[in-house]
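S.K.: Only the shape, not the letters, is given here:
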């Protein structure tokens, strides 16, 4: 049997001390940051060195430098403290005006580009001490395991994200869902593109296409739709996000299908025109998911409400990042 570490010997404050010294690279500055004496920090480092069986920080003329083991430990310690702080924050009454909490929203590429500014305005107004992280969620290959967004639900369960926003209305029953908005697709191309003067399905299929695909796979849902009508297109380029797509389209002869509200928000800035697809490309809903067990967290429900308000209050919202 593996030897189990006796956690009763560990003091969480020692990890906080490690975090401060690692960040400051100086015992005196770390002491000031923690409102402790230099001797108290030095004593704490001694205890931590004995606990972890490593010097951790080596003295230099300008302060200290972390050892190789300290460098390896730092990410895990930072994540552990983040999780502990999150648990403590959830245990305390949530007051937006005074909170110092950090929350993470996971979403497909480009989602933050269309409602983040509105959300940040609300945070600045009502919760100025709240910090926000945006984590990119990517679809996984579809297989017998189920939805391409199963990774998003795994991230929710492991608390890698607090809220996941994905283009799916269905999720496991252990998650609460809230539909934020409905979206469809339009075509974007440079403003003087010949296709705009004579839009035909033959011309559309004959143009070089740009597909947004995180994996580089050139086959998207548009290809499936065209195949149903006995048609095909040439995908000349794939790029990993819609913002990059608009930049490229504005300077080339390529055409790309992008979410309508994203195009409304960003296409003009890239000198890109919008036009309706010649074949309906379908509609879908973007849904925010949170674990049902987390709905008792007043801070999380507050953020969920603000996220919904940002999506509803802006005429520019983004949708999925599946290959198109």
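M.R.: Everything's here; your move. If you're wondering where the values come from, they're calculated on a predicted model, not measured in any experiment.

S.K.: only C-alpha atoms for contact and neighbour calcs from this point on.
M.R.: Noted.

S.K.: List the contacts of residue 308.
M.R.: residue 180 (Cα atoms under 8 Å, 6 or more residues apart in numbering).

S.K.: quick one: it from residue 6, how far?
M.R.: Separation of residue 308 from residue 6 (Cα to Cα, to the nearest Å) stands at 45 Å.

S.K.: just residue 283 next, same as before
M.R.: 55 Å.

S.K.: and what of residue 260?
M.R.: 56 Å.

S.K.: quick one, which of those two is more surrounded?
M.R.: The residue with more neighbours, out of residue 260 and residue 6, is residue 260; 22 against 7, by other Cα atoms under 10 Å.

S.K.: which residues sit in contact with the more buried one?
M.R.: When the contact criterion is Cα under 8 Å, 6+ apart, the partners of residue 260 are 183-186, 318.

S.K.: List the buried residues in whichever helix or strand residue 46 is part of.
M.R.: Per DSSP states H and E, residue 46 falls inside helix 38-52. For helix 38-52, a neighbour-count test (16 or more other Cα atoms under 10 Å) marks 41, 44-45, 48 as buried.

S.K.: Just send the residues you listed back as JSON lines, with distance to residue 88 too.
M.R.: Listed next are the buried residues of helix 38-52 as JSON lines, based on distance: Cα to Cα, whole Å:
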{"residue": "41", "distance to residue 88": "24"}
{"residue": "44", "distance to residue 88": "23"}
{"residue": "45", "distance to residue 88": "25"}
{"residue": "48", "distance to residue 88": "23"}
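
S.K.: Pick out whichever of those residues sits closest to residue 166.
M.R.: residue 48 (42.5 Å; Cα to Cα).

S.K.: element containing the residue nearest the centre of the chain?
M.R.: For the chain, the residue nearest the mean C-alpha position is residue 135 (1.8 Å; Cα atoms, centre = their mean). Per DSSP H and E, residue 135 falls inside strand 131-136.

S.K.: Against that first model, consider the following:
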């Protein structure tokens, strides 16, 4: 039988210190985050090195770098602390007005750019001490169906790697709770004055140079699937890993891109881009907030789930006034 480690001889606060140094990569910044002195953090690191029999962090001119052992420990330690926080947080009634919890929301940036500002506004009013971490998620390849592409995200929700996911999803397993936040279409987006705006035909579309948002750099997307059904193809000049970068590049080049309509409506004026309906059918999706039913037993997660829905409802109401009517471009500045 294996000998069990006597946890009574181990200060579990060292794991909190370890997490802070891993995330900050700097002893002084970790000390500030934990309201400790740098010397106290250094002392804790010495104890951690003895505990794990490894240097854990190597000093550099700009801070510290974790060793391979520290990187291996980072995931399990984060999971242990996350579970401990849930258990302790559930022990007392959740009060958003005084809570200092941090929640993690996963979403593609084309979705988080829609809900983040209104969500932060709700938090300022109702939960000023609550912090949010946003985890960028995209499918490994653009697809025409959302039935299975988000299965890895569902696994992450169950593992509590994130509290809530906001993704395009048509079907959600019964062990999850979902809330439809808004419907999304894709529009063709380009810089103001782009020649495609004057000749938005399918032939012209295929002649244009295109940008695709792809996490892996795969240049084949759902637009290519739609074109192939009509015996057409296009040239993808560039792939980028997120939608906001796509907006910035489209604004200053002759590239065009199929981007989420709500995202473009919200940020078109800032980037000076215009958009129009595509000359062929593209993906229509339902953006849903998803959480596990087990997680929603946590009053804090349930509260955030409700706040997220409220924030998106207000944002979509405002964005609706800026959406591009079919076959029209946004006004040029």
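M.R.: On my side now, so go ahead. In this text, all values refer to a predicted model and were calculated from it rather than measured experimentally.

S.K.: Could you tell me where the biggest strand by length in structure 1 falls in structure 2?
M.R.: Longest strand in structure 1, counting residues (DSSP state E): strand 175-190. The aligned range for strand 175-190 of structure 1 in structure 2 is 176-191, by TM-score structural alignment.

S.K.: Outside of that stretch itself, which residues are in contact with it?
M.R.: Counting by Cα under 8 Å, 6+ apart, 172, 250-262, 264, 272-278, 282-293, 309, 312-313, 316 sit against stretch 176-191 of structure 2.

S.K.: Next: stretch 6-17 of structure 2.
M.R.: Residues outside stretch 6-17 of structure 2 that contact it (Cα under 8 Å, 6+ apart) are 30, 34, 41, 44-45, 48, 77, 81.

S.K.: now the helices for structure 2?
M.R.: 13-24, 27-34, 38-52, 68-91, 109-126, 151-158, 202-207, 222-228, 243-251, 261-271, 299-320 (DSSP state H).

S.K.: And the fourth one, what's buried?
M.R.: Residues 70, 73-74, 77-78, 81, 86, 89 are the ones in helix 68-91 of structure 2 that count as buried (16+ other Cα under 10 Å).

S.K.: okay, the angle between the strand holding residue 135 of structure 1 and helix 111-126?
M.R.: Put simply, strand 131-136 of structure 1 runs at 170 degrees to helix 111-126, going by axes from the mean of the first three to the mean of the last three Cα atoms, to 10 degrees.

S.K.: Next, the angle from strand 131-136 of structure 1 to helix 298-313.
M.R.: 60 degrees.

S.K.: Go through strand 131-136 of structure 1 and flag the buried ones.
M.R.: For strand 131-136 of structure 1, a neighbour-count test (16+ other Cα under 10 Å) marks 132, 135-136 as buried.

S.K.: mind putting these in TSV, distance to residue 160 of structure 1 included?
M.R.: Below are the buried residues of strand 131-136 of structure 1 laid out as TSV (distance: Cα to Cα, whole Å):
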residue	distance to residue 160 of structure 1
132	13
135	9
136	11
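
S.K.: quick one on the thing from earlier: what is the nearest of the buried residues of helix 38-52 of structure 1 to residue 60 of structure 1?
M.R.: For the buried residues of helix 38-52 of structure 1, the minimum distance to residue 60 of structure 1 (Cα to Cα) is 15.8 Å, reached by residue 45.

S.K.: returning to that earlier point: show me the two of the contacts of residue 260 of structure 1 that sit farthest apart.
M.R.: Among the contacts of residue 260 of structure 1, 186 and 318 lie farthest apart (Cα to Cα), at 12.3 Å.

S.K.: what do those two both touch?
M.R.: 259-260.

S.K.: For these two, work out which one has more neighbours and name it.
M.R.: Under the criterion of other Cα under 10 Å, the comparison of residue 186 of structure 1 against residue 318 puts residue 318 first, with 29 against 20.

S.K.: what does residue 287 of structure 2 align to in structure 1?
M.R.: For residue 287 of structure 2, the residue aligned by TM-score structural alignment is residue 286.

S.K.: From what I see, that match and residue 164 are in contact.
M.R.: No: in this structure, residue 286 of structure 1 is not within contact of residue 164 by Cα atoms under 8 Å, at 10.1 Å.

S.K.: picking that back up, quick check: buried residues in the longest strand of structure 1?
M.R.: Residues 175-177, 179-181, 183-190 are the ones in strand 175-190 of structure 1 that count as buried (16+ other Cα under 10 Å).

S.K.: Please apply the same query to stretch 5-23 of structure 2.
M.R.: Buried, per 16+ other Cα under 10 Å, within stretch 5-23 of structure 2: 14-22.

S.K.: got it, and stretch 201-219 of structure 1?
M.R.: 204, 207-214, 218-219.

S.K.: go on, stretch 283-297 of structure 2?
M.R.: Buried-residue list, stretch 283-297 of structure 2, by 16+ other Cα under 10 Å: 283, 285-292, 295-296.
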